[in-house]
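1. structure for the following, please:
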Amino acid sequence: MGIEDFKDGLPESAYSHDQVSRWLGRIQLSASYPQSPQEFPKTEESLRTLMRCQITTFPYENLSVHYSKSHLVDIAPESIYRKLMGPENGGRGGYCMELSIFFYHMLRGLGFHVYMTGIRNRTRTNGVPGGEYQGWTHINNIVHLPSGDKFSVDVAFGGDGPINPLPMVDTGNPVQNLGAQQVRLVHETIPKQGLRSPLWIYQYRNGAHLDWNSFYSFAEIEFFQEDFEVMNWFASAKTLHRWNVLVVRFLREGEDVLFDDKFKARRDVDQVKVVGKVMLVSDVIKVNLGGKTNIVHTMKTETERIKALRDYFGIQLRKDEKESIRGWDMALQ
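-> Below you'll find the model as predicted:
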């Protein structure tokens, strides 16, 4: 499949030109990039910059599963925009369905040839993938550039996600991720398949001398908003999101581990560098600055977790959100 397979008159973005422009300002994209969809460069470099700006601006988080009255996630594009970009957003991000749908519409607003697809994750033991591929519980964007190259652009796999667009090529070339970690896509079948047609498989290794391990698989099938509405209920209610409070903030070069409202990335920098990540997993804060992941803070009460959300992620929950976790099984003391 190539860019010539896209129909004339691509689906319009759910977001207006003004909304896309506000997003470009929010992610602190260099002023050297034009905001016009016709003029915005459709290159690997510009796509990489947009991806890195996105993942270092909006935290990956599933707080709506735990800190809301419904304990459900609203993935309507306009609801996502209000949550991430509204005047009272409180530093919020979202989980995979929210962030990837949001990014899809922003890329469409800039004129990229992009479509969304579903992903099958593997089961894990102690965080390490090693089990069967499960049903559709994740989401991805596939981008076709005028050059003929195509990329997987996953901005919402949390701390295990890539920090660069991954080329969809059969050679499976390694791409450097954080620290010594390498990631890649390979085009192979998975054990439970009955068909011979290969899938794209996202793999990682935590050093060039180690074996590759697989996180997830996907096919080049276009998914629609309606498909993700079906997937969203199960993903937020019946997977790890239901049993863990998760937040991940990727760190841009020049940014501190602790959130600083005064931090402003230099707008004249075209090359955005991702240098680490800070993570909240239920009752602990973990930090990885390109090497080993270390626990730096432990929380015993909701008061402590609310403070950690503000200090490490810049997230400030509203009063009703804080109160909605009362009686919920994932609440701390």
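
2. only C-alpha atoms from now on, for both contacts and neighbour counts.
-> OK.

3. can you map out the strands along the chain?
-> 60-61, 113-125, 128-144, 150-153, 166-167, 175-176, 182-188, 199-205, 213-218, 246-252, 274-281, 284-288, 294-298 (DSSP state E).

4. redo the ones you listed as TSV? Include mean neighbour count.
-> Output for the strands of the chain, formatted as TSV (neighbours: other C-alpha atoms under 10 Å):
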stretch	mean neighbour count
strand 60-61	25
strand 113-125	19
strand 128-144	19
strand 150-153	22
strand 166-167	22
strand 175-176	18
strand 182-188	21
strand 199-205	21
strand 213-218	21
strand 246-252	25
strand 274-281	22
strand 284-288	19
strand 294-298	13
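
5. any idea how many residues pack against residue 75?
-> By other C-alpha atoms under 10 Å, the residues close to residue 75 number 21.

6. for it, give me its contacts.
-> Going by C-alpha atoms under 8 Å, 6 or more residues apart in numbering, residue 75 touches 97, 98, 101, 229, 232.

7. to compare against the first, here's another:
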Amino acid sequence: MVLAIDINGDCSDRHRCKQSEVLPVDGQLREGLWIKTVPSAYDETQVFRYLCRIGFPGNWSVDSVKDFKVDLDNLALLMRLHIVAFAFENTAMHYAKDHAMDISLPGLYQRLVIEGKGSHCFGMNTLFLQMIRALGYRAYSGSGRLNTAAPEAPPTFITFTHQVLFVQPVQYSNTTYVVDVSGGGSGLTRPLLLKHGAKVVGATPSEWHTLVKAARYGSSLSPSFDSKESADVEWHLIISRTSDDGTITSKLLCSIIETEFFAMDYECSNISIYTGAWAEKEPLFMHNVVCSKSFWLCDEEMEREVAQMGGVPRWDGSLNARFLGRLGMLNNEVKRHVGTRSETLRIFRNELQRIDGLREFFGIEVPLVDMENIRGRLAALELP
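-> This next block holds a predicted model:
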């Protein structure tokens, strides 16, 4: 910042103190930053097995991984296949002997790619980051603060316990997208352009996500010397849904900052989550067994969703155009969500039923012997 100072050492009336502003460019990181190409922690064999696990179209081999086409369309497809293949879930913190949720790179590869289980946002996005880096994408990991308040209430943010990714999928371009493959019930299902007001459709056209540049609540930062306004230093991710009667409801999901975060940052936050340090502020994980997984709509459901949109051309049959539904389990109830419709599929009365349900609906195997590890926890159902 350059100041005009008079001989008495004060800012002159003629040259008021001003902050040299670098105006943001739509779709770019602050100051037009570029993301470097960073080697992946996973090798070609691991990436090949990942592509097979998520069912990425094509005849892949260990040697052909290096020929993967890096572009926005394939990034979107990878993202959608990932949240269909893997569940957002916290079963390890309740059924594992140590009650820990492992987000180490070897642990995530074993749990997701080899065993077909899931993880929470730290695990899902950490694995995805390393896989897309191996495929040639320029990306890094950021963080966000979840809003725990009700939709109509003022935001209440907890600390940085959410992970997102920033990706520049176009060669020789620093156009940037926000990616989140957590796979939870309100999460992104497609890349979202880093632009104020950018929107992207959600699982179906009845929901959409919007990104807004905003000031941090309670911030001491200002855009200029004499401004009374707070500076727009973070991004707010908002989900909106329309009901059958046309009513639109919106909720601020989280605030996101562009600062790069690293493995140790997530490890520290992860420990606070599975040990219950944040249970008083956000009891969801400690008080419940949580599981959510996306699925592709069948042709009949697709036709119904397209018809409800009115005047929209028939979908082209591609996976990037096909809509998604979600299966969600909160403690003892499994629901199926498609567009504006939800139905209860199963209610569990004991741990044996819930373990069967985890396998049936989400493909997650919990050994019967591990039931004993949930005994005495708030999330436990009736045990033998």
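
8. in PyMOL, select just the buried ones from the contacts of residue 75 of the first structure.
-> A single PyMOL command selects the buried members of the contacts of residue 75 of the first structure (16 or more other C-alpha atoms under 10 Å):
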select buried, resi 97+98+101+232
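
9. ok, the alignment partner in the first structure of residue 93 of the second structure to residue 106 of the first structure distance?
-> When the first structure is aligned by TM-score structural alignment, residue 93 of the second structure is paired with residue 65. With distances taken as C-alpha to C-alpha, to the nearest Å, residue 65 of the first structure is found 24 Å from residue 106 of the first structure.

10. could you do residue 176 of the first structure as well?
-> In terms of C-alpha to C-alpha, residue 176 of the first structure sits 26 Å off from residue 106 of the first structure.

11. what of residue 209 of the first structure?
-> Residue 209 of the first structure is 38 Å from residue 106 of the first structure, by C-alpha to C-alpha.

12. likewise for residue 78 of the first structure?
-> For residue 78 of the first structure, the distance to residue 106 of the first structure - C-alpha to C-alpha - is 12 Å.

13. do the same with residue 165 of the first structure
-> 16 Å.

14. need the contact list for residue 82 of the second structure.
-> 54, 181.

15. and if you look at residue 179 of the first structure?
-> So residue 179 of the first structure contacts 289, 290, 291 (C-alpha under 8 Å, 6+ apart).

16. cool, and residue 120 of the first structure?
-> Here residue 120 of the first structure is in contact with 133, 134, 135, 136, 137, 138, 216, 217, 218 (C-alpha under 8 Å, 6+ apart).

17. which residue in the first structure lines up with residue 138 of the second structure?
-> Per TM-score structural alignment, residue 138 of the second structure is aligned with residue 113.

18. how close does its match get to residue 98 of the first structure?
-> Counting by C-alpha to C-alpha, the gap from residue 113 of the first structure to residue 98 of the first structure is 20 Å.

19. ok, now residue 321 of the first structure?
-> 18 Å.

20. go on, residue 7 of the first structure?
-> Counting by C-alpha to C-alpha, the gap from residue 7 of the first structure to residue 98 of the first structure is 26 Å.

21. what do you get for residue 134 of the first structure?
-> Distance from residue 134 of the first structure to residue 98 of the first structure, by C-alpha to C-alpha: 20 Å.

22. repeat for residue 333 of the first structure
-> Distance from residue 333 of the first structure to residue 98 of the first structure, by C-alpha to C-alpha: 29 Å.

23. same question, residue 123 of the first structure
-> Taken as C-alpha to C-alpha, the span from residue 123 of the first structure to residue 98 of the first structure is 22 Å.

24. now residue 202 of the first structure
-> 21 Å.

25. what does residue 205 of the first structure align to in the second structure?
-> Under TM-score structural alignment, residue 205 of the first structure pairs with residue 240 in the second structure.

26. pretty sure its match sits against residue 251.
-> Yes. If you go by C-alpha atoms under 8 Å, residue 240 of the second structure and residue 251 touch, sitting 6.5 Å apart.

27. the match of residue 205 of the first structure: what's it in contact with?
-> Applying C-alpha under 8 Å, 6+ apart, the residues near residue 240 of the second structure are 207, 208, 209, 210, 248, 249, 250, 251.

28. want to throw those into CSV with distance to residue 350 of the second structure?
-> Shown next, in CSV, are the contacts of residue 240 of the second structure (distance: C-alpha to C-alpha, whole Å):
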residue, distance to residue 350 of the second structure
207, 34
208, 36
209, 37
210, 40
248, 37
249, 35
250, 35
251, 33
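
29. relative to residue 324 of the second structure, which of those residues is nearest.
-> residue 207 (11.1 Å; C-alpha to C-alpha).

30. quick check: the aligned residue for the closest one in the first structure?
-> Checking with TM-score structural alignment, residue 207 of the second structure has residue 181 as its match.

31. residues in contact with the closest residue to its match other than its chain neighbours?
-> In space, residue 181 of the first structure comes closest to residue 206 once its chain neighbours are excluded; the distance is 4.1 Å by C-alpha to C-alpha, 6 or more residues apart in numbering. Listed by C-alpha under 8 Å, 6+ apart, the contact partners of residue 206 of the first structure are 180, 181, 182.
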